[in-house]
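Asks: Quick one: sequence and predicted model below, then my questions.
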Amino acid sequence: MIVKSKGIVLSYMKYGDTSIIVRIFTEEGGYGSYIVNSIRSQKSKKSIGHFQPFTILDLVLYVKETRDLQRISEFKSHYPLHNIHQDLIKSSITLFLTEVVSKLLQSEQSPNPELYVFAEESIKAFDEIVKGVGNFHLQFLLKMGPFLGYAIDDIDNLFSSTDKLVPTNENHEIMDSLMKEPYGYEVKMTRESRSTMLDTILEYYQHHAHISKPKSLEVLRSILN
């Protein structure tokens, strides 16, 4: 069956001598793994750069329901990103978020069009923002929760769902701003507060979605610090 869909690249790994296996969140099919044949061949007319994390693609997929690994037959850029892959901080945040999102979506392998729209619009905003870049991952994970069925719509609910202590009044206000304000809004906080917020959000998802600690977490911390 041929399926046309937009998709957000999360990661890829080499497969065989010239191919790759890509993990993509598609609008029509949800999270899945797809093989791209001969993309690493010297004769390939397409660039493997299409499969950088958070790249948004127009896809033609060859789907066979009896297979776990589907095939991408055609692809092209849907929306060119100008800054995410060139900026060190943005690229580090992107690698961290794609790892977390992959973990969260492994049990969400059915279409979730509302989540897809949220993710795509968030990526576009991230590519454009100049201010508040260092807080984007916090906002993204907070805003993503309701689309996965997790009611992170109240700060007290978020903190009481973990083993963390009740936040200080200052951190309470920071979290409230992160949840409510648009991307690019500058929420000023200390390095320690940002680290505490991230630990709390990750603990929430570890508690509810049973995801493991992201391997890229320490790399992100070192870049942001």
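Replies: Received it, and whenever you're ready, just let me know what you need. Everything numeric in this text was worked out from a predicted model, so none of it was measured.
Asks: contacts and neighbour counts: CA atoms only from here.
Replies: Fine.
Asks: which stretches of this structure form strands?
Replies: With DSSP state E, the ranges of strands along the chain come out as 2-15, 19-26, 30-36, 56-62, 69-79.
Asks: Mind putting the ones you listed into TSV with distance to residue 179 and mean neighbour count?
Replies: Formatted as TSV, the strands of the chain follow (distance: least, CA to CA, whole Å; neighbours: other CA atoms under 10 Å):
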stretch	distance to residue 179	mean neighbour count
strand 2-15	23	18
strand 19-26	24	23
strand 30-36	25	21
strand 56-62	25	20
strand 69-79	26	16
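Asks: could you redo the ones you listed as a markdown table and give each row distance to residue 156?
Replies: Output for the strands of the chain, formatted as a markdown table (distance: least, CA to CA, whole Å):
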| stretch | distance to residue 156 |
| --- | --- |
| strand 2-15 | 31 |
| strand 19-26 | 31 |
| strand 30-36 | 31 |
| strand 56-62 | 35 |
| strand 69-79 | 37 |
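Asks: and of those, who's closest to residue 196?
Replies: Closest approach to residue 196 among the strands of the chain (CA to CA): strand 2-15, 25.7 Å.
Asks: Give me the distance between the residue of the chain most remote from its centre and residue 219.
Replies: Farthest-out residue of the chain from its mean C-alpha position, per CA atoms, centre = their mean: residue 43, at 31.4 Å. For residue 43, the distance to residue 219 (CA to CA, to the nearest Å) stands at 35 Å.
Asks: for residue 145, same thing?
Replies: 24 Å.
Asks: So those two - more neighbours on which side?
Replies: Per other CA atoms under 10 Å, whichever of residue 145 and residue 219 has more neighbours is residue 145, with 17 against 14.
Asks: The closest residue to the more buried one other than its chain neighbours: what's it in contact with?
Replies: Nearest in space to residue 145, with sequence neighbours left out and distances taken as CA to CA, 6 or more residues apart in numbering, is residue 152 at 5.7 Å. Taking CA atoms under 8 Å, 6 or more residues apart in numbering, we find residue 152 in contact with 142, 143, 145, 146, 158.
Asks: next up, a second structure to put side by side with the first:
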Amino acid sequence: MADILHKVRGVVLKTSKYGETSLIVTVYTDKLGLQSYLVNGVRSGGKKSGNKAVFFQPAALLDMVVYHNELRTLNRIREFKFAVIYQQLFSNVLKNGVALFMIELLHKTLRQPEANDDLFGFLEDGLLALDEAGATVTANFPVFFAVHLCSILGFSPGVPPAKMMDAPHLLLDLQSGEFRDTPPDHYHYADTEAALLIIELLQTRQPVELQRLQISSLKRNRVLDLMEIYYSLHLPEFGKLRTLPVLRAIMS
């Protein structure tokens, strides 16, 4: 099968050094889904290559022309450039920490290479919104992203019926992914306070709406811990998020 050229937009998820001057880059693309590329000569630092490795920072949004062969696990990039030059996302420590959390969470959920327009749009829009966000929106962004990502992936608990919302002891069973008004026979569940906050986040449709949510760092950390458990219960081999302790530290 011959290589076919495609114009794609992609978000860099992971970069690994290869040899003396090259990189292996994992990218989530709009048209080809999850892909890995070998990029030669970008780490040489010579006059010809410059500092091209900067293009492949995690969370970078690129326009690319790529060679694609379905029989290969590693393809090549013919052309690349920034699709967007972020104003703050790479330079602001907090925003970069949030972006790296988003990227790791997405990367750990992707199991198939197929494209998903809704998922790519959610990620792209999220990164652009985070770059422009104020302090409150930025602080609330990790819980917003974690709650809505599982909706797009198809295992969200969803918003419960209105009559259940008034239950005095509303809980979220993390194992079944269902809201309920009595404790399950296991300990993987969110208490009423956390369950109501997750519902509020599910009802928040756009990042700009996060401005109105006054959530303490303690509550945000609690929901992030619960969402990590939720993902690990619903996705085999999900494991632990390495960026989560770092995010807690910089947001404290």
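Replies: Yes, it's here. Quick caveat, the model's predicted, so the values are computed rather than measured.
Asks: Superposed, what's their TM-score?
Replies: Between these two chains, after superposing, the TM-score reads 0.91 (TM-score structural alignment, normalised by the length of structure 1); 223 aligned residues with a CA RMSD of 2.0 Å.
Asks: among the contacts of residue 152 of structure 1, who's most crowded?
Replies: Neighbour counts for these peak at residue 142, which has 23 neighbours (criterion: other CA under 10 Å).
Asks: and the aligned partner of it in structure 2, what is it in contact with?
Replies: Aligned by TM-score structural alignment, residue 142 of structure 1 pairs with residue 147 of structure 2. In this structure, residue 147 of structure 2 makes contact with 156, 198, 201, 202, 227, judged by CA under 8 Å, 6+ apart.
Asks: And for residue 139 of structure 2?
Replies: Per CA under 8 Å, 6+ apart, neighbours of residue 139 of structure 2: residue 251.
Asks: Which residues in stretch 129-143 of structure 2 does the neighbour count mark as buried?
Replies: For stretch 129-143 of structure 2, the neighbour count (16 or more other CA atoms under 10 Å) marks 129, 130, 131, 132, 133, 137, 138, 139, 140, 141, 142, 143 as buried.
Asks: Tell me which residue of structure 1 lines up with the second one.
Replies: In structure 1, residue 130 of structure 2 lines up with residue 126, judged by TM-score structural alignment.
Asks: again with residue 223 of structure 2
Replies: Under the alignment by TM-score structural alignment, residue 223 of structure 2 pairs with residue 197 in structure 1.
Asks: next one: residue 79 of structure 2
Replies: Per TM-score structural alignment, the equivalent position to residue 79 of structure 2 in structure 1 is residue 74.
Asks: what does residue 15 of structure 2 give?
Replies: So, by TM-score structural alignment, residue 15 of structure 2 is matched to residue 12.
Asks: Closest to residue 96 of structure 2 out of the contacts of residue 147 of structure 2?
Replies: Of these, the one sitting nearest to residue 96 of structure 2 (CA to CA) turns out to be residue 227, at 20.3 Å.
Asks: sorry, back to before: can you pull the contacts of the residue farthest from the centre of structure 1?
Replies: By CA under 8 Å, 6+ apart, no residues touch residue 43 of structure 1.
Asks: what does stretch 78-88 of structure 1 contact?
Replies: The contact list for stretch 78-88 of structure 1 (CA under 8 Å, 6+ apart) reads 6, 52, 55-58, 90-91, 94, 124, 126-128.
Asks: do the same with stretch 118-128 of structure 1
Replies: Residues from elsewhere that reach stretch 118-128 of structure 1 (CA under 8 Å, 6+ apart): 8, 54, 56, 81-84, 133, 136, 140, 144, 183-184.
Asks: after superposition, how close is it to structure 2?
Replies: Following superposition, stretch 118-128 of structure 1 is found to deviate from structure 2 by 0.9 Å on average (mean CA distance after the TM-score superposition for structure 1).
Asks: Please pull up the equivalent of residue 26 of structure 1 in structure 2.
Replies: Aligned by TM-score structural alignment, residue 26 of structure 1 pairs with residue 29 of structure 2.
Asks: That match against residue 11, yeah?
Replies: Yes - contact criterion CA atoms under 8 Å: residue 29 of structure 2 and residue 11 qualify, at 6.4 Å.
Asks: what about stretch 195-211 of structure 2, how long is it end to end?
Replies: Counting by CA to CA, you get 20 Å between the two ends of stretch 195-211 of structure 2.
Asks: How about residues contacting that stretch?
Replies: For stretch 195-211 of structure 2, contacts defined as CA under 8 Å, 6+ apart pick out 126, 129, 133, 136-137, 140-141, 143-144, 147-148, 158-159, 170-172, 179, 223.
Asks: Show me the helices in structure 1, by range?
Replies: Along structure 1, the stretches classed as helices by DSSP state H are 88-105, 113-128, 136-144, 155-160, 169-180, 191-209, 217-224.
Asks: thinking again about what came up before, where's the match of residue 26 of structure 1 relative to residue 53 of structure 2, distance?
Replies: 19 Å.
Asks: out of the helices of structure 1, nearest to residue 69 of structure 1?
Replies: Among the helices of structure 1, the nearest to residue 69 of structure 1 by CA to CA is helix 88-105 (16.0 Å).
Asks: Just the buried positions in that closest one, please.
Replies: Residues 90-105 are the ones in helix 88-105 of structure 1 that count as buried (16+ other CA under 10 Å).
Asks: Give me the distance from stretch 68-86 of structure 1 to the chain's centre.
Replies: Taking CA atoms, centre = their mean, to the nearest Å, one finds the center of stretch 68-86 of structure 1 at 14 Å from the center of the full chain.
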